[in-house]
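Colleague: need coordinates for the following:
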Amino acid sequence: MSMETDTRPWGYYTVLNDEKDHKVKKIVVSPQGRLSLQRHQKRSEHWYVIQGEAIITLNENKITKLPGEYVDIPCGTIHRVENRGDKDLVFIEIQTGSYFGEDDIERLEDDYGRK
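Modeller: Next up, the predicted model:
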């Protein structure tokens, strides 16, 4: 089974499992990279940190998660992850909900000019 890897300006992700009721990704954020500030209307996410230090924005709050720690992101929550370190940040993302397409990303702010 081949796994789909998609490159982004902040790093890349690999889809590990894509089912009707969930999707699992391995996400790698390059040093000093960060994802867009975003939210989803049709899915919740669970992030489990494997390597590095994740600085996570959840609505107005910023929290730090280290390897072995996790955060749950309910549907509709504004969120972002950033890597302020000098090594790759690696985490596993488990999506649950009714739809897992990339067009369910509502970008509120993006360092790379994406809409």
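Colleague: CA atoms for contacts and neighbours, from now on please.
Modeller: Will do.
Colleague: any idea how far residue 56 is from residue 28?
Modeller: Distance, residue 56 to residue 28, by CA to CA, to the nearest Å: 14 Å.
Colleague: the more surrounded of those two?
Modeller: Higher neighbour count among residue 56 and residue 28: residue 28, with 23 against 18, using other CA atoms under 10 Å.
Colleague: to compare against the first, here's another:
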Amino acid sequence: MSQKCKSESERPWGHYEVLTQKPGYKVKTLTVLPEGELSLQRHAHRNEHWYIVSGKGIVTKNGSEIRVLVGDSVDIPVNEEHRIKNIDNENLVFIEIAQGGYLGEDDIVRLEDKYGRE
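Modeller: Sure, this is the predicted structure:
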């Protein structure tokens, strides 16, 4: 019997679960609680594709705001400033596909964070 490679991680804004990871890509599901938001951040080694599966949010990309609903997707190139905020009273859930040569969680440069993380 094979072991599942899923792993969950709690965050102040909600949690994420790694669904699969192979050389060059990682797939996660992220759940952002009502009024929660990820830090304004960028990545030096990966791009990301987000697909909204439930809830409503605002994505900030390089200073522009984009409203996202179920079925919407957003592409985030390497080094582009970005964040997502839940603007609904239900959880915002999205699938993230990260692609690049390095996919570690330490490839995050936080520019702003309402939870005080660096």
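Colleague: now the end-to-end length of stretch 62-77 of the first structure.
Modeller: End-to-end distance for stretch 62-77 of the first structure: 13 Å, by CA to CA.
Colleague: that stretch corresponds to what range in the second structure?
Modeller: Under TM-score structural alignment, stretch 62-77 of the first structure corresponds to residues 65-80 of the second structure.
Colleague: for the first structure, just list every one of the strands.
Modeller: Residue ranges of the strands in the first structure, as given by DSSP state E, are 5-8, 11-18, 22-29, 37-39, 43-51, 54-58, 61-65, 70-73, 79-82, 89-97, 106-109.
Colleague: quick revisit: quick one: buried residues of the match of stretch 62-77 of the first structure?
Modeller: Going by neighbour count (16 or more other CA atoms under 10 Å), the buried part of stretch 65-80 of the second structure is 68, 69, 76, 77, 79, 80.
Colleague: do the same with stretch 95-104 of the first structure
Modeller: So, applying 16+ other CA under 10 Å, buried residues of stretch 95-104 of the first structure: 95, 96, 97, 99, 100.
Colleague: any idea what the fourth one aligns with in the second structure?
Modeller: Just to be clear, that refers to residue 99 of the first structure. When the second structure is aligned by TM-score structural alignment, the residue opposite residue 99 of the first structure is residue 102.
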